[in-house]
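Engineer: What follows is a predicted structure for the sequence shown.
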Amino acid sequence: MNLLYLTFGDNIRNHTQAYFSIYSFLAKGIQPASLNIITDKPWYYKSIEKQVNIIEANAALLQEWMGPYQFFWRVKIKAIEKLCRMYTGEPVLYLDSDTFFYGTGRDYENLSRSEQAIMFENEGPLKELPSKTMKTMSAQLKNLPLAGLSNLSEWNMWNAGVVFTPNRKDAKEMELALALCDGMCGSKVKDQFAEQFALSVALQHLYGLRSADNAIAHYWSNKEQWNEVIRTFFIECQMLGLDFEEQLKKYREINVHNYPVVRISRSTNRKLKQKVDQIFSDKKIEYLKPPLPFKH
C-alpha cells in the first residue's frame, strides 16, 4: 500500500503531526510499499528523507490544482489522483496529518487488501446532517444532477481525514470526484465541504465505502491536547539525542489510549471564553528594545 500525506504552510504543528503519524506506522514495523509527502516545505522533512518520498508542491502547482474555481481543498483530490497515477493498480491511502495508526499489523494488511474504498467514518446522509452548512448544501443539491449522478442530497457524507482507494479503475474515482467538486463550485453550491462530499460520493459510487475508525485515529476535535503530546515527544527525542531507531522505540512507549481523540466543546463554552479574553485582555505586553550601538 502507498501512503500519502499532504502538508503545506508555515504552521510547524501540521508538519510535526505528519511526523507523528508516519512514526505510528514505522514504530510497529509496518513498511508501506511507499511513503509519500506532497508539501510546499520539503526542507521540514530532511531528517526522514531516507524513509519517505518527498514531492515538492510549489505555489504554481498548488494554484493549478485548485482548478478553474480556485477552490483550495480541491488540492486534496489532485494529490490523491497523482498517487493513483504514480502507482497504477496499487492501493493508495491518504491521511490528514492529524491522524495516527493504532491498529495491528493484521489490521494494516486487512486495510491494504480491501476491495472497498475506505474513509474515516460515515457522518450520515447529507440531507439529515444538522449543521446549517450541511442543510444549505443539501437544499442546493436536491435537484441538481452533477457528473451524471442525481439525488445527491441522499448520499452519505464521510469524514475525509482518511481516504483509501483500491486504485483499480485507472484513477476514474478521482476524475469523478474532481467533476463533482468542480460542478458544485461552478453551481455556487456552498463549498466548505465540497471536496469531502465529492470524494464520499465518487468512492461510494465506484467501490462502496466502509469505515477506518477501528485502526486509524483522527483527533481533529482535540488537536490542542495532541499537539502538546507530540511537541513533548519530539522535544524529548531532541534533548536525549536519540537517533531515528531510538525515536521509534520511544514512540512505542506512548500509550495513545490515555488521551481522548474526540473532544467537542459546547459553543457556549467557547463564546464565554472569547468574551472573557476580550473583557480581561492582557494587562501589559512588552518587547525587548533594540540593543544600543556599541561604543569604543
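Structural biologist: Yep, it's here. Residues are numbered from 1 along each chain as shown.

Engineer: contacts, neighbours, all on C-alpha from now
Structural biologist: OK.

Engineer: just the helices in the stretch 51-200 of the chain please.
Structural biologist: Using DSSP state H, counting those that start in this stretch, the helices found in the stretch 51-200 of the chain span residues 59-65, 74-86, 105-112, 132-141, 172-186, 194-206.

Engineer: mind listing what's buried in the third one?
Structural biologist: Put plainly, it is helix 105-112. By 16 or more other Cα atoms under 10 Å, the buried positions in helix 105-112 come out as 108, 111-112.

Engineer: gap between that helix and the chain center?
Structural biologist: Distance, stretch centre to chain centre, for helix 105-112: 20 Å (Cα atoms, centre = their mean, to the nearest Å).

Engineer: what does it contact?
Structural biologist: Helix 105-112 is contacted from outside by 1, 28, 30, 91, 166, 215, using Cα atoms under 8 Å, 6 or more residues apart in numbering.

Engineer: Centre-most residue in the protein?
Structural biologist: The chain has Asp96 as the residue nearest its centroid, 1.7 Å off, counting by Cα atoms, centre = their mean.

Engineer: nearest spatial neighbour of that residue, skipping sequence neighbours?
Structural biologist: Among residues not flanking Asp96 along the chain, Gly161 sits closest, at 4.9 Å (Cα to Cα, 6 or more residues apart in numbering).

Engineer: Against that first model, consider the following:
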Amino acid sequence: MNNRKVLVYQAYGIRDIIHQTIFSITSLLSKTLSENLNLEIWIYTDQELTFSQFFGDHVNIKIVPINMEQVKKWRGQIDFVHRVKVEILKDAAGKFNGPIFYCDGDTYFLSSPTELFSHVNDRFSLMHTAENALAPGVDPLSKKILHFTKNNHFQVGHETIGIGPSTVMWNAGVLGLSQKNKSFLPMALEMTDQMYARYRKHVMEQLAFSFILQTKSQIMAADQVVYHYWNQKDEYQQAIDDFLKKNKNIKEALENLSHFSWPPAPAPKSPKRALVQKILQRFKRPRAKE
C-alpha cells in the first residue's frame, strides 16, 4: 500500500514570502524531530539557491524550480494570483500517488500534523478553518459574495453548479486531498476561472475549494495544528526577519526556535469595528477595482 504524502508550498517573488515559508517549514520540522517523518515537503520557488542554502540536503525537502514566466502562465487569462496555487497543486498531484497537502507560507505549526494528515481520505478533506456561511452575510465581503452567488451559475463539465446561501466559506491557507480526491483540482480551477472572470474578488479560489470539498466530502479543520497569521503579517514578518538574520540554516533555526519573539495574539474585533478599520485602510492606499 502506497502511503506517500506530499506537502506543497509556493514561495516566489518577494523576500517576505520566502522568509515566511522558511519559517513555516522550520516550525513543522521542529514539531516532528522525534518522528520518522513520512512527509515530503515540495517547495515551488524561483529562489532555489536561498532554500538549498538554508535547508541543505535535508531528506524531507524537495525544491521544485519555477520562473516568473511560468507563474504568469499559471495566473491564466484572468490574471489571478491565487490561481497559481491551484495550478501548482495540479502539477504536484500528477507527479506521485498518495494524498496531497498544502500550506500558505504565512503559517506555522503548533504541533505535529502526522495524526491530522492521517485522517485525510476519500471521505474527509482538509482546510484551515471555517470562517462563516455566506448567509446571512456577517461582513461586507460575505454580503457581496452572497449577492454574486445568488445571481450566477457555473458550467463545469456537464454539471451546472449553483452555490447555495448555506455554503460555508473555509480558509484555504491549508488544504488536504486524498489520492482519489485530487481529481477535484481541475474542477476547482474551472470554477475559479469562471467566478473570478465575472467578479474579481481575491477569495474566489477559496470559495471554489470550499464549495467542492464540502459538497463532495466532509471538511476537517486544521487550525488546532496550523496557525495562520494572515491578519498579523506585519508583526510576524518583522519577528521572522529578525530571527533569520541570526539563524542562517535549518540547524541553527531549530536550535534557537525557542528564542523566537512570538507576537501577541490580536484582540478580538467586533464586526462593526472591523468594518470601520477596513474603511480607514482605504484612505491609506489606492482602492482596488471592484
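Structural biologist: Noted; the coordinates are in hand. The shown structure was predicted, so the numbers you read here are calculated from the model rather than taken from an experiment.

Engineer: Would you give the TM-score for this superposition?
Structural biologist: The TM-score (TM-score structural alignment, normalised by the length of the second structure) is 0.81; 265 aligned residues with a Cα RMSD of 2.7 Å.

Engineer: on that earlier part again, what lines up with the residue nearest to the centre of the first structure in the second structure?
Structural biologist: Using TM-score structural alignment, the partner of Asp96 of the first structure in the second structure is Asp104.

Engineer: Over to Arg231 of the first structure?
Structural biologist: Under TM-score structural alignment, Arg231 of the first structure pairs with Asp241 in the second structure.

Engineer: wouldn't its match be in contact with His19 here?
Structural biologist: Yes. In this structure, Asp241 of the second structure is within contact of His19 by Cα atoms under 8 Å, at 6.9 Å.

Engineer: quick one: which of the two has more around it?
Structural biologist: Shown here are Asp241 of the second structure and His19; by other Cα atoms under 10 Å, His19 has more neighbours (20 against 16).

Engineer: Next up, identify which helix or strand that one is on.
Structural biologist: Here His19 of the second structure, judged by DSSP states H and E, is contained in helix 15-31.

Engineer: now the angle between helix 83-93 and the following helix or strand past that helix, please.
Structural biologist: Per DSSP H and E, the first helix or strand lying C-terminal to helix 15-31 of the second structure is strand 40-45. Per axes from the mean of the first three to the mean of the last three Cα atoms, to 10 degrees, the angle that strand 40-45 of the second structure makes with helix 83-93 is 140 degrees.

Engineer: how about strand 40-45 of the second structure, which residues of the first structure does it hit?
Structural biologist: Per TM-score structural alignment, the counterpart of strand 40-45 of the second structure in the first structure is residues 34-39.

Engineer: quick one: buried residues of the matching stretch?
Structural biologist: Neighbour counts using 16+ other Cα under 10 Å place 35-39 of stretch 34-39 of the first structure among the buried residues.

Engineer: chain center to that stretch: distance?
Structural biologist: Remark: stretch 34-39 of the first structure is offset 13 Å from the chain centroid, using Cα atoms, centre = their mean.

Engineer: how far apart are it and its match in the second structure?
Structural biologist: Its matched residues in the second structure lie on average 1.0 Å from stretch 34-39 of the first structure after superposition (mean Cα distance after the TM-score superposition for the first structure).

Engineer: Which residues outside that stretch are in contact with it?
Structural biologist: By Cα under 8 Å, 6+ apart, stretch 34-39 of the first structure touches 1-8, 51-58, 79.

Engineer: buried subset of the residues you listed?
Structural biologist: Among the contacts of stretch 34-39 of the first structure, those that count as buried by neighbour count (16+ other Cα under 10 Å) are 1-8, 52-54, 57, 79.

Engineer: quick check, nearest of those to Met239 of the first structure?
Structural biologist: Nearest to Met239 of the first structure, judged by Cα to Cα, of those is Val52 at 24.0 Å.

Engineer: check contacts around the closest one.
Structural biologist: By Cα under 8 Å, 6+ apart, the residues touching Val52 of the first structure are 34-37.

Engineer: nearest to Arg85 of the first structure, of the buried residues of helix 105-112 of the first structure?
Structural biologist: Taking those together and measuring to Arg85 of the first structure by Cα to Cα, the closest member is Ser112, at 17.3 Å.

Engineer: What does that closest one correspond to in the second structure?
Structural biologist: In the second structure, Ser112 of the first structure lines up with Ser118, judged by TM-score structural alignment.

Engineer: any idea how far Phe23 of the second structure is from that match?
Structural biologist: Distance check for Ser118 of the second structure against Phe23 of the second structure: by Cα to Cα, to the nearest Å, it reads 23 Å.

Engineer: try Lys143 of the second structure
Structural biologist: The spacing between Lys143 of the second structure and Phe23 of the second structure, counted by Cα to Cα, is 35 Å.

Engineer: And for Leu39 of the second structure?
Structural biologist: For Leu39 of the second structure, the distance to Phe23 of the second structure - Cα to Cα - is 17 Å.

Engineer: what sits against the aligned partner of Leu146 of the second structure in the first structure?
Structural biologist: Taking TM-score structural alignment, the alignment pairs Leu146 of the second structure with Ser138 from the first structure. Neighbour list for Ser138 of the first structure: 126-127, 152-153 [criterion: Cα under 8 Å, 6+ apart].

Engineer: Considering the residues you listed, which are maintained in the second structure?
Structural biologist: Compared against the second structure with both residues aligned by TM-score structural alignment, their matches' Cα atoms under 8 Å, those retain 126-127, 153.

Engineer: Pull the number of nearby residues for Pro49 of the second structure.
Structural biologist: Slight slip there: residue 49 of the second structure is Leu, not Pro. Leu49 of the second structure: 12 neighbours (other Cα under 10 Å).

Engineer: do the one 5 residues further on as well
Structural biologist: Here the neighbour count serves as a burial measure; for Phe54 of the second structure (other Cα under 10 Å) it reads 18.

Engineer: What is the three-state secondary structure of it?
Structural biologist: When classified by DSSP: H, G, I helix; E, B strand; the rest coil, Phe54 of the second structure comes out as helix.

Engineer: what does the one 3 residues further on give?
Structural biologist: Following three-state DSSP, we place Asp57 of the second structure in the coil state.

Engineer: Quick one: map it onto the first structure.
Structural biologist: Residue correspondence to the first structure (TM-score structural alignment): Asp57 of the second structure is matched to Lys50.

Engineer: any idea how far its match is from Asn36 of the first structure?
Structural biologist: From Lys50 of the first structure to Asn36 of the first structure the distance is 11 Å (Cα to Cα).

Engineer: try Lys190 of the first structure
Structural biologist: 31 Å.

Engineer: can you check Leu6 of the first structure too?
Structural biologist: Distance from Leu6 of the first structure to Asn36 of the first structure, by Cα to Cα: 9 Å.
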